[in-house]
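S.K.: Just a sequence and a predicted model for now, questions to come.
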Amino acid sequence: MAARFDTIVLGGGIVGASIGVHLQQRGRAVALVDRRAPGSETSLGNAGLIQREGVYPYAFPRSVGELLFYARNRSLDARYHPRAMLTLAPFLIRYWWHSEPSRHAKIARAYATLIEHCVAEHRALAEAAGATELLRHDGWLKLFRTRAKQDQELRTADRCYQEFGVSFESLDQAGLHALEPNLSAGVIGALRYTTAKAVSDPQALVHAYARYFQALGGRILVGDATTLAPQWRVSTDEGLIEGQSVVVALGPWSDDVVRKFDYDVPFAVKRGYHMHYAVELGARLHHPVLDVENGFLIAPMARGIRLTTGVELGLRDTPKTPVQLDAVEPAARELFPLRARLDDEPWMGCRPCTPDMLPVIGPAPRHKGMWFAFGHAYHGLTLGPITGRLIGEMMTGSETICDPAPFSVERFRV
């Protein structure tokens, strides 16, 4: 006889684990199902940022000059696979359309209703899970090598402060090097986003949330999400399980499931890479730092200094092509005294993206008991706990912390 649950959550990343916790807290009996242990896929590899400042999601280049620049496919911050472009073209055209400034501003106003809660919801969940030692509270830094870029980013930061109350601090070269004395002297200044948080080990944070989920009575099972069948059944290593409802929170693999049920959600992935490095004796990095002009970020992690790359546009399942990592590594070594690589090979992950840059959060319109929670792009870590809370409130009929309408899958007329 199949084991029965109130809800089956498909996906053991930061989003799925957070949903599991919030549903258990609200009295639901939940099974969390994934093919691997929690936090082993997309949630493992990121910059570890909880981006309170990230109210404007990453837009597609709009000007002719920018498009021609990226078309050369030599940029450090964005590369593409030429053979994937025909397949990705419909998505990219819609992405370009939504990136028009007035549309982008409207998207930001909706996005901000989630982002504004990201730090508080992580703090609450980390405290409940006994994982506060994994959070860093000093914000993160955007570094500049030219005055023009610094002035441009300062205008953007000031706009976010005026519109959304996002705090920041502008640092000149002396102020920056007082905070980070081991950075290269070639950096002329920085912005420090003071209300953002950082995580020293993103996978460990997901593990902590998953253990808390189990302590609340939730079950973690290894299973195949693609076996999902109404109403609702999934195959696991412990046999068939059943649930009154199901939440699809599979990140870049979500479309494998939703398409089975004839939901044609516009969806693509942005691939990215990371590598860990040792450092020279005595050198320390205190904040995650983004080298804006060179398109990479380095962050202090439990394993070492993590170097993360920019965007690679390609198909989800094609082999790794870590050319960006090789291209930015010399600049990263010039910025900070990195030594040997610590990983056997570069890690690669895929960020699940929608063309309007907003996640999909809410019920499936044609299948009772099916819910969606995916498409968080680069803000999966940032938005995991607030997504969990919003889904928990919607599924239990509670008052919601924000208006869920902008995140409905029905905006795509599926």
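M.R.: Perfect, thanks for sending it. Numbering: from 1, shown residues only.
S.K.: CA atoms for contacts and neighbours, from now on please.
M.R.: Fine.
S.K.: Now do the buried residues in stretch 126-144.
M.R.: Taking 16 or more other Cα atoms under 10 Å as the neighbour-count basis, stretch 126-144 is seen to contain the buried residues 126, 129, 131-132, 134-136, 138-144.
S.K.: Comparison target below:
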Amino acid sequence: MTQLMFDSVVLGAGIVGVSTAIHLQQRGHAVALVDLRAPGQETSYGNGGLIQREGVYPYAFPRGLRALLRYAGNRANDVRYHLRDVGQFAPFLAAYWRYSHPARHAAIARNYATLITHCVDEHRALAQAAGARGLMRSTGWIKVFRTPAVQDAEAANAARWHAEFGVGFALLDAAQLRAAEPDLDTSLVGGLHYTDAESVSDPGALVTAYAALFVRLGGRIFLGDAKSLRESGGRWVVHTQDGDVDAKHAVIALGPWADDVTTRLGYRLPLAVKRGYHMHYAPRGGAQLHRPVLDAENGFLLAPMARGIRLTTGVELADRDAPKTPVQLAAVEPVARTLFPLGERLDAEPWMGRRPCTPDMMPVIGPAPRHKGLWFAFGHAHHGLTLGPVTGRLIAEMITGETPFVDPSPFRANRF
């Protein structure tokens, strides 16, 4: 069997893995990137395309009785669950609920914001080097409202985030919203424009462009199964179609599949998966959408993409590998058609992705507690695209012995 020698092997070719591979290669490491599929074909492919500079408070578990009762009925547009899987994810949800206490959530945000603050700059740097700036738009995104009460509550949050973390926003009344997005439903009462965020017209293409940059820098991409990872003589070996990749350092950046490897190595991390769906539509009658728009009361996003208008759903709590059940898409599509003039569906079937989550809403970034040369970079939940380049730089700095540009200690694996 051919033995292929590298300084580092990165397992997982989504946005986090590809970004990590680039940063290591730029720092002089010989890097192998290994995945079962080509870069950017799984979770990184089908998201809403947001680089969320405003996302300083990660998405918390609802704690109000009214919201809990609404979700318990399993009819909400933004969250659905598989009843047969409740026992599987109940311990995770209980911990998620505890971490979502307002005081704990605020403490988490102070740590989380240290990553989020850098997301736009780090993406711009990689996109510039990759020749992919044309895939990114500096137009922000808008949350739209159907009732004044919801708008007032969201505006208060935005004002607090601005005061605490410098989040940029503009509150739009109905007329200002129509000027920004003339083809939206005219009955909307207003919007909240997050001005510092960026959006991507094709997230899969962006990851592909970053992967091409990695190759131009001298990195190599292999098809292989990360579950074959094993320790051998103080190094890490993974089997690929081209032979065994042998490296001093191994980075697990497998997103929702991370625990397939970490569990085999003896780690019991509290990971769960939030599933989600998307469908593309042709705009009807020459209508245009200039930036992503989130319907705050109905929990779906419309985003202008290279393929058409992408409708992405909220959260589905289910076994990671259960068959698709796109009931949320069916529920919100009629509502989305009233928000914006959508035409025919452009995809043969709904796409489904999986968001890798931890109960404290923060990713796992840093060295494995019990294995030398093993590193973790997963658990980014709704902000995988947002934080991919930030995580890649942070891991690379730790591996190469640089002073990390962000304090990594809040994201260590042994915090649970």
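M.R.: Done, it's in. Keep in mind it's a predicted model, so treat the numbers as computed, not measured.
S.K.: what residue of the second structure matches up with residue 393 of the first structure?
M.R.: Correspondence of residue 393 of the first structure to the second structure, assessed by TM-score structural alignment: residue 397.
S.K.: so who does the residue nearest to its match when sequence neighbours are not counted touch?
M.R.: Nearest in space to residue 397 of the second structure, with sequence neighbours left out and distances taken as Cα to Cα, 6 or more residues apart in numbering, is residue 404 at 5.5 Å. For residue 404 of the second structure, the contacting residues are 394, 397-398, by Cα atoms under 8 Å, 6 or more residues apart in numbering.
S.K.: Turn these into TSV, including neighbour count.
M.R.: Supplementary listing: the contacts of residue 404 of the second structure in TSV, determined by neighbours: other Cα atoms under 10 Å:
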residue	neighbour count
394	23
397	19
398	16
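S.K.: thinking again about what came up before, now that the match of residue 393 of the first structure has come up, it's in contact with residue 408, right?
M.R.: No: between residue 397 of the second structure and residue 408 there is no contact under Cα atoms under 8 Å: 10.4 Å.
S.K.: Could you pull out the strands in the stretch 101-250 of the first structure for me?
M.R.: Applying DSSP state E, counting those that start in this stretch to the stretch 101-250 of the first structure gives strands spanning 135-136, 140-144, 169-172, 189-193, 197-199, 219-229, 233-236, 239-248.
S.K.: buried sites along the third one?
M.R.: It stands for strand 169-172 of the first structure. Within strand 169-172 of the first structure, the residues that qualify as buried by neighbour count (16+ other Cα under 10 Å) are 170-172.
S.K.: and the contacts of residue 404 of the second structure as TSV, adding distance to residue 264 of the second structure?
M.R.: What follows is the contacts of residue 404 of the second structure, written out as TSV (distance: Cα to Cα, whole Å):
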residue	distance to residue 264 of the second structure
394	25
397	27
398	24
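S.K.: could I get the residues you listed as a markdown table with distance to residue 149 of the second structure and secondary structure?
M.R.: Compiled in a markdown table, the contacts of residue 404 of the second structure are given as follows (distance: Cα to Cα, whole Å; DSSP: H, G, I helix; E, B strand; the rest coil):
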| residue | distance to residue 149 of the second structure | secondary structure |
| --- | --- | --- |
| 394 | 40 | helix |
| 397 | 45 | helix |
| 398 | 46 | helix |
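S.K.: ok, so of those residues, who is nearest residue 31 of the second structure?
M.R.: residue 397 (14.4 Å; Cα to Cα).
S.K.: roughly how far apart are the residue nearest to residue 397 of the second structure and residue 371 of the second structure?
M.R.: Here the distance between residue 404 of the second structure and residue 371 of the second structure works out to 21 Å (Cα to Cα, to the nearest Å).
S.K.: Residue 346 of the second structure now?
M.R.: Plainly put, residue 346 of the second structure is 47 Å away from residue 371 of the second structure if you go by Cα to Cα.
S.K.: Quick check on those two: which one has the bigger neighbour count.
M.R.: residue 346 (15 against 11; other Cα atoms under 10 Å).
S.K.: Spell out which residues sit in contact with the equivalent of the more buried one over in the first structure, please.
M.R.: Residue 346 of the second structure maps onto residue 342 in the first structure when the alignment is built from TM-score structural alignment. For residue 342 of the first structure, the set of contacting residues under the criterion of Cα under 8 Å, 6+ apart consists of 275-278, 304.
S.K.: farthest pair in those?
M.R.: Farthest pair in the contacts of residue 342 of the first structure (Cα to Cα) is 275 and 278. Separation: 10.4 Å.
S.K.: list the residues that contact both of those two?
M.R.: With contacts taken as Cα under 8 Å, 6+ apart, residue 275 of the first structure and residue 278 have 341-342 as neighbours in common.
S.K.: between those two, which one's more packed in?
M.R.: More neighbours surround residue 275 than the other of residue 275 of the first structure and residue 278, with 22 against 15 (other Cα under 10 Å).
S.K.: Looking for the alignment partner of the more buried one in the second structure.
M.R.: With the correspondence set by TM-score structural alignment, residue 275 of the first structure lines up against residue 279 in the second structure.
S.K.: What distance do you get for its match to residue 327 of the second structure?
M.R.: Taking Cα to Cα as the measure, residue 279 of the second structure falls 12 Å from residue 327 of the second structure.
S.K.: coming back round to it: any idea which of the buried residues of strand 169-172 of the first structure is closest to residue 191 of the first structure?
M.R.: For the buried residues of strand 169-172 of the first structure, the residue nearest residue 191 of the first structure by Cα to Cα is residue 170; the value is 4.7 Å.
S.K.: Who are the contact partners of the spatially closest residue to the closest one that is not a sequence neighbour?
M.R.: Using Cα to Cα, 6+ apart and skipping residues adjacent in sequence, the residue nearest residue 170 of the first structure is residue 191, 4.7 Å away. Listed by Cα under 8 Å, 6+ apart, the contact set of residue 191 of the first structure reads 141-143, 154, 168-171.
S.K.: Distance to residue 243 of the first structure for those residues - can I get that in JSON lines?
M.R.: Putting these into JSON lines (distance: Cα to Cα, whole Å) gives the following:
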{"residue": "141", "distance to residue 243 of the first structure": "44"}
{"residue": "142", "distance to residue 243 of the first structure": "45"}
{"residue": "143", "distance to residue 243 of the first structure": "48"}
{"residue": "154", "distance to residue 243 of the first structure": "50"}
{"residue": "168", "distance to residue 243 of the first structure": "45"}
{"residue": "169", "distance to residue 243 of the first structure": "48"}
{"residue": "170", "distance to residue 243 of the first structure": "51"}
{"residue": "171", "distance to residue 243 of the first structure": "53"}
